[in-house]
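K.L.:
okay, predicted coordinates and the sequence, questions at the end:
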Amino acid sequence: MRGQPASREGSTRATDETERADSGPTAASVRAAKPGWEAPAFVAAADLHAEAATNKPRDGPYAWAVIFACFISLMLSIGINDAYGVYQQHYQLTEFPQATTTIISWIGTVQFLIMCVGGVFSGFLCERFDTRVLNAVGAVVMGIAFIAGSFCTSIEGLMATQGLLYGIGASFPFIAGTSIPTQWFTKRQGLATGIALSGSGVGGMWMTSATTALIDSVGRPWAMRVTGIVAMAAVLAVSPWMRVWLVPSRSEHTIDWAMVKNPRFLVLLGAVVFAVAAYFGPFYQMPSYSVVVLHKSATWGSNMDTLMNGLSVVGRLAVGLLADIVGPLNLLIANTALAAVSLLALWVAFDTVGTLIAVALLFGFAIGGIVSVIPVVAAQVFGVARIPSIIGLLFIGYFAGGLLGVPPMSALLDGVGHRTDYTGAVWYMALLPVCSLLFLLALRLMLTRRIRAKV
């Protein structure tokens, strides 16, 4: 049953939101029409024409059950992708030693790119169909993809199964788990989103260790079969709680092109492109870097991914706690700056065991906060009513970032570093968060020029 238009919910808070409007242009502050803010027309329109999709209250026990479901869905969908570095190491050093790093990295890259392409469409599907059903379908496709991949003995076959098919399936839990949390909370939006998105870091952490142990004990084929079965069962189990709180009315356009044309959206999109490009490089290459450059064991190398994923969980939770206090965009800027510093000041300058551990700690913490707070920033600037489709459009940036990140970095490692000198690849990785930071600073200037403003 649909309820009354969701915009009425915020009317009683108009006065309070007006007082806080200088801290950032939330959807409620836009409705309060505070002089000096000129919001895009689609923000107000989306909120005014949104309808409640359920009679379950926001901020209540059921809302936290939704957060748990999002946590599990992201733990398996993104967590498996974050653990691809283990497969990259295995393929590169053991199963396909004659293949180039670039070719092997395309398995994980295709996996993520298809998740992004699927995310653009699944974001709109989530506004038109039951997200619980879509999440369940995604779970089944994810499981089938990894089970089918276990029988593949060629890079092409793995690209089609572990890459393409898995990406299609994972796009539904990915978009739903990322966009739903912001709709279910008004008081602890940042914290709830941080907890939900920490699932991807938790998944990457234990999936990295589990995949390494499974490959060592039962081989890569059975490691993939076990992973596929676990992913399918767990995501299916929580799908009944994967539901949106708001949907746009049926009279709304499927795609609001005003959103794509808005300068604020384009600047945020640019920041997302470079942030995502920076994300996967360390996760994919740090395990093999540990073996080739630092002469550590393969297990030690995979532990670097585990360490980064562990700190990314801490980063997600920390940002969730602080986003409602100091502003999500402010935290996104701070975390992006930390990611840039960790790569530029440490990994570029040094190639020691202690330095690499420090990079894993700092970069893991920073990147976890970055991916966690992007949906909150989008909700603050553009409103929550159409957040699934907004996040879906941002997946265009995720797609572009996937192309801009690992493939060029791997090409530098192959062509310039001859698979042993990582200098060019590390420099490339280090410059990506710097570019993202410049876009974020531009966005903040577009919103407010007050240095201490909560944005």
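P.N.:
All right, it came through fine. Numbering: from 1, shown residues only.
K.L.:
going forward, measure contacts and count neighbours with C-alpha atoms only.
P.N.:
OK.
K.L.:
neighbours of Phe129, how many?
P.N.:
Using other Cα atoms under 10 Å, Phe129 has 12 other residues around it.
K.L.:
below is structure B, check it against A:
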Amino acid sequence: MSPASRQPGERDPLLPKDVTTPQEEAAPDAGQQVYTPGASPAKADSSREAWLFLAACWVVEAFVFGFGLSFGVFQDYYSSHPPFAGANNIAAIGTTTTGILYMGTPLVIALCRRLPHAARWFTLAGLLVASLSLAASSMCVTVPQLIAVLGVPFGLAGCFAFCPCIIYIDQWFIKRKSLAMGIMFSAGGFGGVVFPPLLERMLRELGFASTMQIWAGVTCIATVPLAYYIKPRQIDTSDEHTGLLSMRCLGSRVFALYQLANLIQAAGYFLPAIYLPLYARVALNASDTQSVLALIVLNCATTIGCVAMGALADHWHPTTCGAVSALGATLSTALLWGFSSSLPALYTFCVAYGLFAGGWPSIWPEVMSEVARRAERAGHGYTDPLAVYSLLVLGRGIGNMVSGPLSDWLVHGAAAHGHSGIGYAGVFGPMIAFTSVTGLLSGMNLLWKYFGWL
């Protein structure tokens, strides 16, 4: 066979078998990275495929986490409309959803690592189950039923839908990873801006059952087609069937201090988003529209805060970013919310709190790198940054789950009492104080860095 008649890459039959061609030497062995269609993966950071991936992740994040951030609308509705009015643990519905979204992350990411080819379909399956959960919740008439049918399944399904985004963004964005994650995390805040007025009007005009059925259809139509774009830039089969997350970072003091601050921040962070509409209506006699506007302003500021903090985290040390977030959250809660006597003052708090406290997750990429680098330097061996991320998300979920029952205790019977006291003087005073203290303590890593512990 002449060289001209052979296909590109075809082996010359006259070549001895023990002689290896350059093409064969460059070919991947079993267990090495196998790239998705084409001779080479699409370019990271700047390719069309990378930005389509990020856009799809953004929409999924908006519907999964944006629904959780809109729970304040449902909290206000459940507290004042039958058959849920007067029931206990209403806040646990929302905190169960968001808590499981966070706490399930380590397990789902480990599954994605163990089954890299199957993980490609996790987003699609999760979005379908989440839509079914929303539709099924329309038949619930008690709080425990809502927790079982909506809180738990939606949280798990959303976790399966979103975790592939976290794994694949590490492949699609390398040089500007913190910015990309900040953009992706901002989608939850955007959903929290757009969804509350829609849901509030639907609840008011259509009732609970019809609202949940319609929202299930909207979620399915808007997200399921985009699952096609949430795919890996490259598939690494070297971890298949064995790719569990390495948890060596658990023995690192650096990780322990970052995780402690993360838990404390989460314990107080979610409370304003849950109670602001109820607070505005009960304490400030706001209308339904004015009450929902507080949540919209908060989530809008959170969207901006995520992107801004992501950009800062690419240049600043994570302890500095954490201290900025903590200081802004503490001052805005203690002064603006604690002494607010009007809706404009409350809206000002929402802007400040969203900008500073809302950007916290955008610090995580740099925390991941810092913990991995310091853990290896301390002799803990290779530390998987994705394991660090999973544990940080788990910590945020634990803090969120704790905040549900705790907030119900702190604001026991607020709606039933109809107390008009504002800020610290009203029944919401203990919750405002708690949010202020947790915000302050979340910035303690800057102090530990000053003493040389970080």
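P.N.:
On my side now, so go ahead. Quick caveat, the model's predicted, so the values are computed rather than measured.
K.L.:
map Ile215 of structure 1 onto structure 2.
P.N.:
Using TM-score structural alignment, the equivalent of Ile215 of structure 1 in structure 2 is Leu203.
K.L.:
wait, that match sits on Trp215?
P.N.:
No: the pair Leu203 of structure 2 / Trp215 is not scored as a contact, 10.9 Å apart, by Cα atoms under 8 Å.
K.L.:
on that earlier part again, tell me which other helices or strands the helix or strand encompassing the match of Ile215 of structure 1 touches.
P.N.:
Assigned by DSSP states H and E, Leu203 of structure 2 belongs to helix 177-206. Applying 3 or more Cα pairs under 8 Å, 6 or more residues apart in numbering; DSSP states H and E, one finds that helix 177-206 of structure 2 contacts helix 48-69, helix 71-80, helix 152-172, helix 208-223, helix 288-313, helix 364-377.
K.L.:
average gap between it and structure 1?
P.N.:
Comparison of helix 177-206 of structure 2 with structure 1 after fitting gives an average deviation of 1.3 Å (mean Cα distance after the TM-score superposition for structure 1).
K.L.:
pull out the buried residues from that helix.
P.N.:
Neighbour-count burial for helix 177-206 of structure 2 flags 177-197, 199-200, 202-203 (criterion: 16 or more other Cα atoms under 10 Å).
K.L.:
also stretch 56-73 of structure 2?
P.N.:
For stretch 56-73 of structure 2, by 16+ other Cα under 10 Å, it's 56-73.
K.L.:
how about the helices and strands packed on helix 177-206 of structure 2 in TSV, adding distance to Leu111 of structure 2?
P.N.:
Formatted as TSV, these follow (distance: least, Cα to Cα, whole Å):
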stretch	distance to Leu111 of structure 2
helix 48-69	19
helix 71-80	29
helix 152-172	10
helix 208-223	22
helix 288-313	27
helix 364-377	20
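K.L.:
of those helices, which is nearest Leu260 of structure 2?
P.N.:
Across those, Leu260 of structure 2 has its closest neighbour in helix 364-377 (12.8 Å, Cα to Cα).
K.L.:
now the closest one: how far from the chain's centre is it?
P.N.:
20 Å (Cα atoms, centre = their mean, to the nearest Å).
K.L.:
tell me which residues of it come out buried.
P.N.:
Quick answer for helix 364-377 of structure 2 (16+ other Cα under 10 Å): 364-376.
K.L.:
pick out whichever of the residues you listed sits closest to Ala415 of structure 2.
P.N.:
Closest approach to Ala415 of structure 2 among those (Cα to Cα): Trp364, at 36.5 Å.
K.L.:
tell me how far the closest one lies from Leu54 of structure 2.
P.N.:
18 Å (Cα to Cα, to the nearest Å).
K.L.:
ok, Arg377 of structure 2 next?
P.N.:
For Arg377 of structure 2, the distance to Leu54 of structure 2 - Cα to Cα - is 33 Å.
K.L.:
and Leu246 of structure 1, what is it in contact with?
P.N.:
Neighbouring residues of Leu246 of structure 1 by Cα atoms under 8 Å, 6 or more residues apart in numbering: Ala6, Ala50, Glu51, Ala52, Ala53, Thr54, Gln183, Val384, Ala385, Arg386.
K.L.:
where do the strands sit along the stretch 1-150 of structure 2?
P.N.:
33-35 (DSSP state E, counting those that start in this stretch).
K.L.:
quick one: the helices in the stretch 351-454 of structure 2?
P.N.:
For the stretch 351-454 of structure 2, applying DSSP state H, counting those that start in this stretch gives helices covering 364-377, 385-410, 414-417, 429-441, 445-450.
K.L.:
including distance to Gly207 of structure 2, could the ones you listed go into CSV?
P.N.:
As requested, these are arranged in CSV below (distance: least, Cα to Cα, whole Å):
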stretch, distance to Gly207 of structure 2
helix 364-377, 39
helix 385-410, 25
helix 414-417, 20
helix 429-441, 30
helix 445-450, 46
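K.L.:
just say which of the ones you listed is most tucked in.
P.N.:
Stretch with highest mean neighbour count among the helices of the stretch 351-454 of structure 2: helix 385-410 (a mean of 23; mean count of other Cα atoms under 10 Å).
K.L.:
that one: average distance to aligned residues in structure 1?
P.N.:
Here the mean offset of helix 385-410 of structure 2 against structure 1 after fitting is 2.2 Å, by mean Cα distance after the TM-score superposition for structure 1.
K.L.:
so how far is that helix from its chain's centroid?
P.N.:
Distance, centroid of helix 385-410 of structure 2 to centroid of chain: 11 Å (Cα atoms, centre = their mean).
K.L.:
next, the angle helix 364-377 makes with that helix.
P.N.:
120 degrees (axes from the mean of the first three to the mean of the last three Cα atoms, to 10 degrees).
K.L.:
follow-up on the earlier one: between the helices of the stretch 351-454 of structure 2, which one is closest to Phe160 of structure 2.
P.N.:
helix 385-410 (13.3 Å).
K.L.:
list the helices and strands that closest one packs on?
P.N.:
Partner elements for helix 385-410 of structure 2 (3+ Cα pairs under 8 Å, 6+ apart): helix 91-103, helix 105-114, helix 253-269, helix 364-377, helix 429-441.
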